[in-house]
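K.L.:
Sequence first, then the predicted structure:
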Amino acid sequence: MSTHGAPKSAGFASHFATGHEDLVHDVAYDFYGKRMATVSSDQTLKIFNKSSNDGDWVLFSSFRAHDATITKVIWAPPEHGQIIATCSMDRTVKIFEEQEMEPPSSPFRWKRQYQMTPESRSAIHSISFPPTPSGGLKLAFISGDGVVQIYECREPQDLTHWISVDVLQILPSPPSRESEVSFCLDFCPSRPGGEMLVVGAMNTATIWRADKNGKFRAAEMLTGHHGLVRDVAWATSMGRSHHLIATACKDGHVRIYKLRHSKMEFVIKPLARGHGPVEGRRRLGAGLSEGLGGSGEVDSSPAEKMEEEEERWEVQKIADFDDHGCDVWKVAWNATGTVLSSVGDDGKIRLWQTAMTGEYKLMSIVNTPKSR
């Protein structure tokens, strides 16, 4: 699906000097959009505050956070205070917490509370916080060997204690050292429906879903990628009956997928030895008698036991754009999940929004200094 020939409005970005001495790899706004964090190959983390007078971004804090290129920075959910997580090619993830009693210029203003180092000692490519569960704070990160690790701080008032709660093997084997690699992940930002995670690994994108025991299992695939998946972004639902996930790909395409809850699957395994499992399905909202009774769908003989109940979701690719004409590196949704932005090697930011027909259309092109 292309938007060539569609009406386009051009905009220009207001840019400012960050003070970084090397390539800026990531930018993250806090929940309220009044603070911004940037990270770079110069190994520094910078915090900017938005001026209430003229709207300019003013440098608030700057310090060396890692011993190598910092690949990503994110803010924790706001209910836990001012907390930032970063990951780096130095093979670590770090948690920083603001110490408001310290002056902005103090090296102790942002205190490193915890450091996560995977056993594989691979570079960390991406990190993500899920919506805050009851009482705890979680973080997932993916390393260059294709392994996702999930940590939890069960008492967020003490960020010095984290434990590993899950490890996901995304790829059957790590990519070769000579290969160009790409790994990314993003938690579903909506609380209802349980924890879900989309993971981009090389040229694949997969949804992982937590079961009733809190362990993640591979679920639906987001198909159609013909190159490395550079970025994934899960939109806030905001009352929609479905989820939206966007991907950025090296093949030059921006893709949007719709994830809709369709039905449940009951997996029934026998208690008696020698009987194979019987599978039955019922629609959401159907009564127990329909799912297990005389409908003929499920044989609920005494020799069988219901082991688990799995949710099933339908995935539909609803948009596929190649307007960048080159590698696409980043995708991001706005706070309400209604506008998608993408950026590629053409140095332009494209904004996508649904039209009255329900189709996604190019809404605007923002020119950056490189593209002028």
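P.N.:
Now that the structure is in, tell me what you want to look at. Residues are numbered from 1 along each chain as shown.
K.L.:
Please count neighbours and contacts with C-alpha atoms only from this point.
P.N.:
Noted.
K.L.:
hey, where'd the strands end up in the stretch 1-150 of the chain?
P.N.:
Along the stretch 1-150 of the chain, the segments classed as strands by DSSP state E, counting those that start in this stretch run 9-12, 24-29, 35-40, 44-50, 57-64, 70-75, 83-88, 93-98, 110-116, 124-128, 137-143, 147-153.
K.L.:
which residue ranges form the helices in the stretch 251-372 of the chain?
P.N.:
288-292 (DSSP state H, counting those that start in this stretch).
K.L.:
Apart from its neighbours in sequence, what residue is nearest residue 89?
P.N.:
Nearest residue to residue 89, sequence neighbours excluded (Cα to Cα, 6 or more residues apart in numbering): residue 123, at 4.4 Å.
K.L.:
what residues are up against that neighbour?
P.N.:
88-92, 143-144 (Cα atoms under 8 Å, 6 or more residues apart in numbering).
K.L.:
Could you do residue 38 as well?
P.N.:
Contact analysis of residue 38 by Cα under 8 Å, 6+ apart lists 24-28, 45-47, 73.
K.L.:
What is the neighbour count of residue 42?
P.N.:
Other residues near residue 42 come to 18 when the count uses other Cα atoms under 10 Å.
K.L.:
The strands of the stretch 1-150 of the chain into a markdown table, with extra columns for distance to residue 283?
P.N.:
Shown next, in a markdown table, are those (distance: least, Cα to Cα, whole Å):
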| stretch | distance to residue 283 |
| --- | --- |
| strand 9-12 | 45 |
| strand 24-29 | 40 |
| strand 35-40 | 45 |
| strand 44-50 | 49 |
| strand 57-64 | 51 |
| strand 70-75 | 38 |
| strand 83-88 | 41 |
| strand 93-98 | 42 |
| strand 110-116 | 42 |
| strand 124-128 | 32 |
| strand 137-143 | 32 |
| strand 147-153 | 32 |
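K.L.:
so which of those comes closest to residue 229?
P.N.:
strand 124-128 (12.4 Å; Cα to Cα).
K.L.:
Check which helices and strands that closest one sits against.
P.N.:
In terms of contacts (3 or more Cα pairs under 8 Å, 6 or more residues apart in numbering; DSSP states H and E), strand 124-128 is packed against strand 70-75, strand 83-88, strand 137-143, strand 183-187.
K.L.:
next up, a second structure to put side by side with the first:
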Amino acid sequence: MKLIIAGATGFVATELIRQALSHPAIASIVALARRTTNVPENLGLGADAGKLKSVVCEDFSNYPESVKRELAGADACVWLLAVTPSKSRSMPLQEVRKVCFDYTVTGLEALSQLPRDGTTGPLRFIYTSGANSPRDPSKKPWVFGDYCVMRGEVETRVLEYATESKGTVEACVIKPGLITAPDRGGLMMRAIQKIGCSVIGLPNVDVRQVAAALLDQTIGGFEKDTLLNEDLARIGQNALRVQRTASSSSNQNRVLSSHPSLLSLPPSHPQRRRLDAPRLKMVRRAARKSKQKRTPANQRTAANNPNQAAQVIANSGHDDMIHDAVLDYYGRKLATCSSDRTIKIFEIEGESQRLIETLKGHEGAVWCVAWAHPKYGNILASAGYDGKVFIWKEQGTQNNQWQRIYDFPLHKASVNIVAWSPHEAGCLLACASSDGNVSVLEFKDNAIDHTTFPAHGLGVNSVSWAPATSPGSIVSSAPSPGSVGNRRFVTGGSDNVLKIWAFDQASQSYKQEREPLTGHTDWVRDVAWSPTVLQKSYIASASQDKTVRIWTSDASSGGQWDCKVLKFDAAVWRVSWSLSGNVLAVSGADNKVSLWKENLRGEWECVKSIEE
């Protein structure tokens, strides 16, 4: 990823550069400022100072061609250029507005129009504002009132521009309070912090958390379009924990390479356990870290197969964060994918596992993998940030040789999830993308057909197929004609709604059934259609609004969906049904997994909660 940092000489930018130089997902950094940007001191482990390029721009209202060439091809920009509240008192408001408003809008327009050859997805633009900057002028604060209102105007314009760009730009506004640093300022700074927090009511956040949160959102995608002080602290704290764990793992690799005899120690040996501990924690945290939807419903939670012992692969072989891990139909092969752009295939046998193949080809982070039903062969689908969907097939049962058999560059932005249909409906693969479209690939008679249609204008985060058999058809004495092989699925998007789609035989296309399912007040991160084929249909949806909604419909409801709401203390990322369709697993930002079941009164109860 190529990252632009505008206003790169401030203390927040310095910390952001320091962390970005150590982050494997950042390939290059353009530090844009009015003067030369130096490499920060005290670089972290694995930092590569060669990734930083200082670009001087003397006039941010007019970008010369030499500067534009350096900025071209960027994936993201963090805009930190502004006049601080204290400095604004000594400057005319018109000059302050020029720096804060005009320069920001001009920069955003210029960046969005630059060539981005070789890049996929929208330009991610983060604007740094402040906690006390209202977008409603009538709520002007009593301290720095005009200044804060003007910053609120910039926020509004940045978000409006992203909407008007129709997918070219994706914008996020961060609103930190007082940004603190352990090595910045003395008694005077601490006094200012105390006044800000107690008198003005301004929250504070550590600069390291702000920088880590900026990196996390730049690389992984925006959690929402506005991040408040508490959001930055939470995201940054989690991101710093992952950084420390990765650093511990890197240290461990050096110890093992320097002392290969340690590898010969049995896993139960105390010294070996101490070496393995950081790596095991990294794998667990990485597996739960992903905030994009990555979960075909019937293969990934402990609720699905209580008789199968959990396993931890001590050495994943990945060089970056793991986003997905899926067992095949028989539980004998495990596929994992990562931000290192690779897919790993492991062979599982009892308590042991063996890496048998590394699949390469994606040009960005790989978000998800999904196994097809074995009746179609050992086939794996993968999708990622590069907007591509790959289909891989094992060519021989003896040599474990995998080959990429199909390559689908169908989308203009990140493909967030792929899901295979129930095998009774055919060999179908649904793909959901941040470009707002869903594509469905059909493999039949050694040929491939596909259809693509708009689903959610702000991006599609999740997709889940309905059972191929209509509800109640198994218990009914007279199943309706055509009840087997139904092609229906549900999608969830950044527009906060769910939509149900069904294949129309007459037009040979997918049509939306009825109106969208509404009720969520934030992005829908995951949807899961229960595999049950009894009288009722169940759909679970997880949202950043800290709720899970369980939607039910039966033949007597005339296609209407009723809803029950489960409330949580944090954003919810994933939902997954057990194979029988009667137990729902829920996981979220609180690092908990809870299991839910419907009682005889039709109420949903938590029957188990697990926290790491």
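P.N.:
Done, it's in. This one's a predicted model, so the numbers in the text were calculated from it and none came from an experiment.
K.L.:
residues contacting residue 566 of structure 2?
P.N.:
With Cα under 8 Å, 6+ apart, residue 566 of structure 2 has these contacts: 547-550, 604.
K.L.:
now swap in residue 312 of structure 1 and tell me
P.N.:
Residue 312 of structure 1 is in contact with 261-265, counting by Cα under 8 Å, 6+ apart.
K.L.:
Same check on residue 244 of structure 1?
P.N.:
With contact set as Cα under 8 Å, 6+ apart, residue 244 of structure 1 has these partners: 234-237, 256-259, 337.
K.L.:
Please report how far whatever residue of structure 2 lines up with it lies from residue 563 of structure 2.
P.N.:
Aligned by TM-score structural alignment, residue 244 of structure 1 pairs with residue 538 of structure 2. With distances taken as Cα to Cα, to the nearest Å, residue 538 of structure 2 is found 10 Å from residue 563 of structure 2.
K.L.:
Can you give me the neighbour number for the aligned partner of residue 469 of structure 2 in structure 1?
P.N.:
Counting by TM-score structural alignment, residue 469 of structure 2 corresponds to residue 191 in structure 1. Neighbour count of residue 191 of structure 1, defined by other Cα under 10 Å: 14.
K.L.:
Report the separation between residue 191 of structure 1 and residue 165 of structure 1.
P.N.:
Counting by Cα to Cα, the separation of residue 191 of structure 1 from residue 165 of structure 1 is 19 Å.
K.L.:
neighbours of residue 562 of structure 2, just the number please.
P.N.:
14.
K.L.:
List the contacts of the residue nearest to residue 443 of structure 2 when sequence neighbours are not counted.
P.N.:
Counting by Cα to Cα, 6+ apart, residue 443 of structure 2 lies nearest to residue 427, which is 5.4 Å off, once chain neighbours are set aside. Each residue near residue 427 of structure 2 by Cα under 8 Å, 6+ apart is listed here: 372, 376, 420-421, 442-444.
K.L.:
If we use 10 Å, what do you get?
P.N.:
Residues near residue 427 of structure 2 by Cα atoms under 10 Å, 6 or more residues apart in numbering: 372-373, 375-376, 420-421, 441-444, 448.
K.L.:
picking that back up, among the contacts of residue 312 of structure 1, which are in strands?
P.N.:
Of the contacts of residue 312 of structure 1, the ones assigned to strands by DSSP state E are 261-265.
K.L.:
Buried only: go through the residues you listed for me.
P.N.:
Buried residues within these, counting neighbours by 16 or more other Cα atoms under 10 Å: 263-265.
K.L.:
Please say which position in structure 2 residue 199 of structure 1 maps to.
P.N.:
Match for residue 199 of structure 1 (TM-score structural alignment): residue 491.
K.L.:
again but with residue 21 of structure 1, I slipped
P.N.:
Per TM-score structural alignment, residue 21 of structure 1 is aligned with residue 319.
K.L.:
Which residue is the nearest non-sequential neighbour of its match?
P.N.:
That would be residue 340: by Cα to Cα, 6+ apart, it lies 5.7 Å from residue 319 of structure 2.
K.L.:
Looking at the ones in strands among the contacts of residue 312 of structure 1, spot the one nearest residue 101 of structure 1.
P.N.:
Nearest to residue 101 of structure 1 among those is residue 261, at 47.0 Å by Cα to Cα.
K.L.:
Tell me who's in contact with the closest one.
P.N.:
Residue 261 of structure 1 neighbours (Cα under 10 Å, 6+ apart): 193, 241-243, 284, 311-315.
K.L.:
What of residue 94 of structure 1?
P.N.:
Residues counted as contacts of residue 94 of structure 1 (Cα under 10 Å, 6+ apart) are 65-66, 73, 84-88, 112-117.
K.L.:
Need the buried ones from these selected in PyMOL.
P.N.:
To isolate in PyMOL the members of these that are buried, counting by 16+ other Cα under 10 Å, one can use:
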select buried, resi 65+66+73+84+85+86+87+88+112+116
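K.L.:
Residue 248 of structure 1 versus residue 227 of structure 1, what's the distance?
P.N.:
10 Å.
K.L.:
So which of these two has more stuff around it?
P.N.:
Using other Cα under 10 Å as the criterion, residue 227 of structure 1 and residue 248 rank with residue 248 on top: 28 against 17.
K.L.:
That one against residue 257, yeah?
P.N.:
No. Using Cα atoms under 10 Å, residue 248 of structure 1 is not in contact with residue 257, being 11.8 Å away.
K.L.:
Quick check: the aligned residue for residue 56 of structure 2 in structure 1?
P.N.:
Residue pairing (TM-score structural alignment): residue 56 of structure 2 is not matched to any residue of structure 1.
K.L.:
An error on my part: the question was meant for residue 554 of structure 2.
P.N.:
Alignment note (TM-score structural alignment): residue 554 of structure 2 maps to residue 260 of structure 1.
K.L.:
excluding its backbone neighbours, what's nearest that match?
P.N.:
Of all residues not flanking residue 260 of structure 1 in the chain, residue 242 sits nearest, at 4.7 Å (Cα to Cα, 6+ apart).
K.L.:
Next: residue 140 of structure 1.
P.N.:
Spatially, and ignoring its direct neighbours in sequence, residue 140 of structure 1 is nearest to residue 150 (4.3 Å; Cα to Cα, 6+ apart).
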